[in-house]
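Visitor: fold the following and give me the result.
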Amino acid sequence: MLTPHQTDEQLMLKIDGELTIYEARNLFEQLTPFVSHSEKIAIELSQVTALDSSCVQVLMAFKKARIEQGCELIHHSEVVVDVLGKLGLVGWFHDPIVLSSSQ
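Guide: Have a look, this model is predicted:
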């Protein structure tokens, strides 16, 4: 579900699969160790196939906790864009929406 990858500039956290209420606790537990990570984090979402408000809340809490170190959501899947749009939260994250090139 969550795969970390270090680049020269930042830590990339790639999330794939479904992000629904059934995965919310697991997502929270996987993200928690990275809250205090000292460098910028990018969460890559191109392989997210389902998303609901429970996991959106986890992502919001993580981004808010990392306000000083930096965190951005990148390569949004169509599912992510659709759900954030329906919830009226695209602007809340302040991240440019760039769909994965495979979509």
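Visitor: only C-alpha atoms for contact and neighbour calcs from this point on.
Guide: Fine.
Visitor: how close does the residue most central in space within the chain sit to Ala61?
Guide: Centrality entry for the chain: nearest residue to the mean C-alpha point is Ile43, 4.4 Å, by C-alpha atoms, centre = their mean. Counting by C-alpha to C-alpha, to the nearest Å, the separation of Ile43 from Ala61 is 13 Å.
Visitor: scan this structure for its longest strand.
Guide: Selection of the longest strand in the chain by residue count, based on DSSP state E, yields strand 41-51.
Visitor: here is a second sequence; please produce its structure as well for comparison:
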Amino acid sequence: MPFSLYTDFQSDYPDIVSSMKVTIEGELTIYEASEFKEKLNSILKNSPVVLEINLSKIQKIDSSCLQVLLAFKKEVQIKDREVQFVDPSHNVLNLMDLYGIAVFLADKTKLSSRQELEKFSFDYGRKED
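Guide: Alright, predicted model coming up:
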């Protein structure tokens, strides 16, 4: 199953888009990495200052697409914008934990209370919000 990206613009003012919510759904493997990178870059080109990327519907992810997410975060920071990765799926958490990069994403990653965090070696996100 290929991946899909869904966007939702958010604003407190009618004429100003202040944030965008992006939901990623499906499978992200090396076969989708190039297209995934292009779509994220397109979103960044037209995005407001704050991006929230929901990772809860990612059914499968490999290291190539995780690298795309990490590179995207760096690119967002270079452009003086903010990105938050929210509600990562169990598969995303497993890969982050495997590579020990949870700390790199921890500053902006929000975890839902439904996660079974005792399976992971990282410590952040275990407190109630």
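Visitor: ok, back up a step: helix or strand right after the longest strand of the first structure?
Guide: If you walk from strand 41-51 of the first structure toward the C-terminus, the next helix or strand you reach (DSSP states H and E) is helix 53-65.
Visitor: what are the boundaries of the strands in the second structure?
Guide: Per DSSP E, the second structure carries strands over the ranges 4-10, 19-28, 50-61, 82-86.
Visitor: what's the closest non-adjacent residue to the equivalent of His90 of the second structure over in the first structure?
Guide: His90 of the second structure maps onto Glu78 of the first structure when the alignment is built from TM-score structural alignment. Once flanking residues are discounted, Glu78 of the first structure sits nearest to Leu99: 6.8 Å by C-alpha to C-alpha, 6 or more residues apart in numbering.
Visitor: aligned against the second structure, show me the partner of the one you found.
Guide: In the second structure, Leu99 of the first structure lines up with Ser112, judged by TM-score structural alignment.
Visitor: so that match makes contact with Asp87?
Guide: Yes. Using C-alpha atoms under 8 Å as the test, Ser112 of the second structure is close enough to Asp87 to be in contact (5.4 Å).
Visitor: looking at those two, which is more packed in?
Guide: A side-by-side neighbour count of Ser112 of the second structure and Asp87, using other C-alpha atoms under 10 Å, places Asp87 first with 20 against 16.
Visitor: for the more buried one, what are its contacts?
Guide: The contact partners of Asp87 of the second structure, taken as C-alpha atoms under 8 Å, 6 or more residues apart in numbering, are 54-56, 109-112.
Visitor: now the first structure: which of those match?
Guide: With contacts defined as both residues aligned by TM-score structural alignment, their matches' C-alpha atoms under 8 Å, 54-56, 110-112 are the ones among the contacts of Asp87 of the second structure whose aligned partners also touch in the first structure.
Visitor: got those as a markdown table, with distance to Gln67 of the second structure columns?
Guide: Conversion of these to a markdown table gives the following (distance: C-alpha to C-alpha, whole Å):
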| residue | distance to Gln67 of the second structure |
| --- | --- |
| Asn54 | 17 |
| Leu55 | 14 |
| Ser56 | 18 |
| Lys110 | 19 |
| Leu111 | 20 |
| Ser112 | 23 |
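Visitor: with adjacent residues omitted, what lies nearest to Glu27 of the second structure?
Guide: Counting by C-alpha to C-alpha, 6+ apart, the residue nearest Glu27 of the second structure is Lys60, at 4.6 Å.
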